[in-house]
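Peer 1: predicted model and sequence below, questions to follow.
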Amino acid sequence: MPRNQQIVLDNRPQGEAVASNFKLVATDTPALKDGEVLVRHHFLSLDPYMRGRMNESKSYAASQALGEVMIGGTVGEVAESKHPKYAVGDKVVGMGGWQEYSVVNAEQPGALRKVDTTHVPLSHYLGAVGMPGVTAWYGLVKIIAPKEGDTVVVSAATGAVGSAFAALAKARGCRAVGIAGGADKCKYAVEELGFDACIDYKEHSDVKAMSKALKEACPNGIDGYFENVGGWIMDAVMLRMNAFSRIALCGMIAGYDGAPLPMANPALMLINRMKVEGFIVSEHMEVWPDALKELGTLVGTGKLRPRETIAQGIAAAPEAFLGLLKGKNFGKQLVKLI
């Protein structure tokens, strides 16, 4: 069995996460038991939710245990199998974590899923046609539930979740407006992702300036908002929300280092009779088949063209992850392992 390099959580962050919170180790991969599959990972997914797991605090999921392999989605191929439904060479997606190989109990429901790479590249199953894409789908379709002609806005518009949002919104006849950091990201959002407009939060860098830019981009107000960031950007968007608008609360990356995120004007939720709903996409597995079918079609037909930022090698994962938290990535952040 192969030698396996892994990244474990060595110690918990005190405020901002740093590279020394992680440790690179190597172990021997255990021999397979009946029903198990050895997966060689091709790509590892890096996602903002991982930062919250590093803390030892109450959250929607258990904290990442110290000394254990960091949690994370992976795609790869079956290297050895003792399960009748999986053959060597099958392309699969799972939650293999920050390591080069994983041993998976394939009898466990949802632990491993075969994927077709004929029309969709393998790496996209960690992004647009994976958990982030389904997250965008659920927040838009099930919570915002737009009508044709509605104006919908998403923060972190060119990230893994946000980049799937425009194609899904345009398919439903909506005006889609993004918020992203930097002129290049905003240009990509409009020219390649299909947003009607994109606002650069680095240029419009406070509540007043952002709110003014949103008024210009959303002349009929905002009917639905998909929140990935929180903080002052959310305060600015709230000022432009229409009566009976909806907010899908997906992430609060502005507060992932542990600082509280006060809200400037929560009374707007009452004044505008807003629906605000937080969600975790893994709690809604019933929608995944429909969502993945639509997302796969959008990618396969070229209507959704996601970008990827790729770090090379398992040792690069910590720095790539810290860069993701600061918005240094362009599109989905991945680590290529082979």
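Peer 2: On my side now, so go ahead.

Peer 1: every contact and neighbour count from this point should use C-alpha atoms.
Peer 2: Will do.

Peer 1: now do residue 51 against residue 211, distance only.
Peer 2: 29 Å (Cα to Cα, to the nearest Å).

Peer 1: please apply the same query to residue 328.
Peer 2: 24 Å.

Peer 1: ok, those two, which is more surrounded?
Peer 2: More crowded of residue 328 and residue 211, by other Cα atoms under 10 Å: residue 211, with 20 against 14.

Peer 1: go ahead and confirm the more buried one touches residue 241.
Peer 2: No - here residue 211 lies out of contact with residue 241, judged by Cα atoms under 8 Å, at a distance of 10.5 Å.

Peer 1: report the secondary structure state of residue 282.
Peer 2: State at residue 282, reduced to three classes by DSSP: H, G, I helix; E, B strand; the rest coil: helix.

Peer 1: any idea how far residue 131 is from it?
Peer 2: Residue 282 is 8 Å from residue 131, by Cα to Cα.

Peer 1: more neighbours: these two, which one.
Peer 2: Here residue 282 and residue 131 are compared on neighbour count by other Cα under 10 Å; more neighbours surround residue 131, at 21 against 12.

Peer 1: return the residues in contact with that one.
Peer 2: 125, 281 (Cα atoms under 8 Å, 6 or more residues apart in numbering).

Peer 1: comparison target below:
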Amino acid sequence: MNKIILLDKRPVGKVSLNDFKFLQSEIPQPKEGEILLKTLYVSVDPYLRGRMNDSKSYVPPFQLNEPIQSGIVAKVVKTNNAAFKEGDIVSGSLKWQEYQVSAGTGLNKIESDGNSLTAYLGILGMTGLTAYCGLLEIGKPKAGETLVISGAAGAVGSVVGQIGKLLGCRVVGIAGTDEKVEMLKSEFHFDAAINYKTTPDLKKAIQDACPDGVDIYFDNVGAEISDAVLVNINKFARIPVCGAISLYNGDTSSNGLRISSVLVTKSALMQGFIVSNYADKFPAAIKQLTAWVKEGKLISSETIEEGFDHIPQAFIDLFDGKNKGKMIVDCTN
């Protein structure tokens, strides 16, 4: 039988397991021009929370009683499409189903070339592209500048920091546990890292960690953390806004910093983005990311949970900070 995970209810505040529904059906069979895919690895990402709301955004919301979709690595187990053969490994935006049929549109064949298949959901997939394009196209880093990253131990943040180091920046990460702070310094070689949950004066801690001020702030979090960084930015600072995970569950309890005067007085650029804005940059970005991975200059951090049934819980765990790097669910067994 085929397991399927649907969005059962639109979450109010924090997502719960009750917002999902499991169904079983017969395994579908591919028609002419289609392929049958077996899910191997599933990416769970914070942005999926926004698609659970019935509101207009850059992508349509998930529909109730329909399968949720995210980045997936899958194996072709049956084919009626000449472009694919049995055993091919592909990645793409696919449904949370153990088995599904596809016409092949939007799928990318993976030639692993020694890389872990999970890398194509992370450092060699949308995660790496988001980090690379956001930092280079908006952040425009220069050697000797100071780069601060919120959500620095997450999937995107950990890659941004590594790229910043490769380009000669002083890199400061903000994370939520002492263990993550130590990981940022020891594994990813950040110059400094701050535990925002145990730091009584975050503005002062950022000032101390950034004696020359902040030139680039890669914002994954928003809210009070971003307020504390923004008061430390330099003139002509650049602020790529990748996400606001602190606000995804509807927490609007704090009005926060009035940023207009900060941006004006510092002549700063603050720009939100989605990775598809830079689709024309993807080939060059993938080439560079792959080279850095092969050379051992860029490493991937992953938290891998086991079992298709665990996908919803793994997604919920993102908002409790239980992941280090990319959160992936292994559905191979």
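Peer 2: The structure has been received and is ready for your questions. No experiment lies behind these values; they were computed from the predicted model shown.

Peer 1: now the TM-score, please.
Peer 2: The TM-score (TM-score structural alignment, normalised by the length of the second structure) is 0.95; 330 aligned residues with a Cα RMSD of 1.4 Å.

Peer 1: what range in the second structure does stretch 60-80 of the first structure sit on?
Peer 2: Mapped onto the second structure using TM-score structural alignment, stretch 60-80 of the first structure covers residues 58-78.

Peer 1: ends of that stretch, what's the gap?
Peer 2: 34 Å.

Peer 1: would you map the helices across the stretch 101-250 of the first structure?
Peer 2: 131-138, 162-170, 183-191, 207-217, 231-238 (DSSP state H, counting those that start in this stretch).

Peer 1: give me the residues contacting the third one.
Peer 2: Meaning helix 183-191 of the first structure. 157-158, 163, 178-180, 195-200, 330.

Peer 1: residue in the first structure paired with residue 163 of the second structure?
Peer 2: Match for residue 163 of the second structure (TM-score structural alignment): residue 168.

Peer 1: so what's its match up against?
Peer 2: Neighbours of residue 168 of the first structure in contact, by Cα under 8 Å, 6+ apart: 137, 140.

Peer 1: distance of it relative to residue 135 of the first structure?
Peer 2: 11 Å.

Peer 1: check the secondary structure at residue 297 of the first structure for me.
Peer 2: Quick answer, by three-state DSSP: residue 297 of the first structure is helix.

Peer 1: what's the match for it in the second structure?
Peer 2: Checking TM-score structural alignment: residue 297 of the first structure goes with residue 291.

Peer 1: in the stretch 201-333 of the second structure, which spans are strands?
Peer 2: 214-218, 233-241, 269-272, 302-306, 326-330 (DSSP state E, counting those that start in this stretch).

Peer 1: just those strands: most buried one?
Peer 2: strand 214-218 (a mean of 28; mean count of other Cα atoms under 10 Å).

Peer 1: touching it from outside, list them.
Peer 2: By Cα under 8 Å, 6+ apart, strand 214-218 of the second structure touches 135, 139, 141, 145-150, 157, 160, 229, 232-242.

Peer 1: for stretch 238-258 of the second structure, same thing?
Peer 2: 12-15, 46-47, 49-50, 134-135, 138-140, 215-224, 227, 268-274, 319.

Peer 1: just how off-centre is that stretch within its chain?
Peer 2: 16 Å (Cα atoms, centre = their mean, to the nearest Å).

Peer 1: and the end-to-end length of it?
Peer 2: OK, stretch 238-258 of the second structure end separation, Cα to Cα: 17 Å.

Peer 1: okay, buried residues for that stretch please.
Peer 2: Neighbour counts over stretch 238-258 of the second structure (16 or more other Cα atoms under 10 Å) mark 238, 239, 240, 241, 242, 243, 244, 245, 246, 248, 249 as buried.
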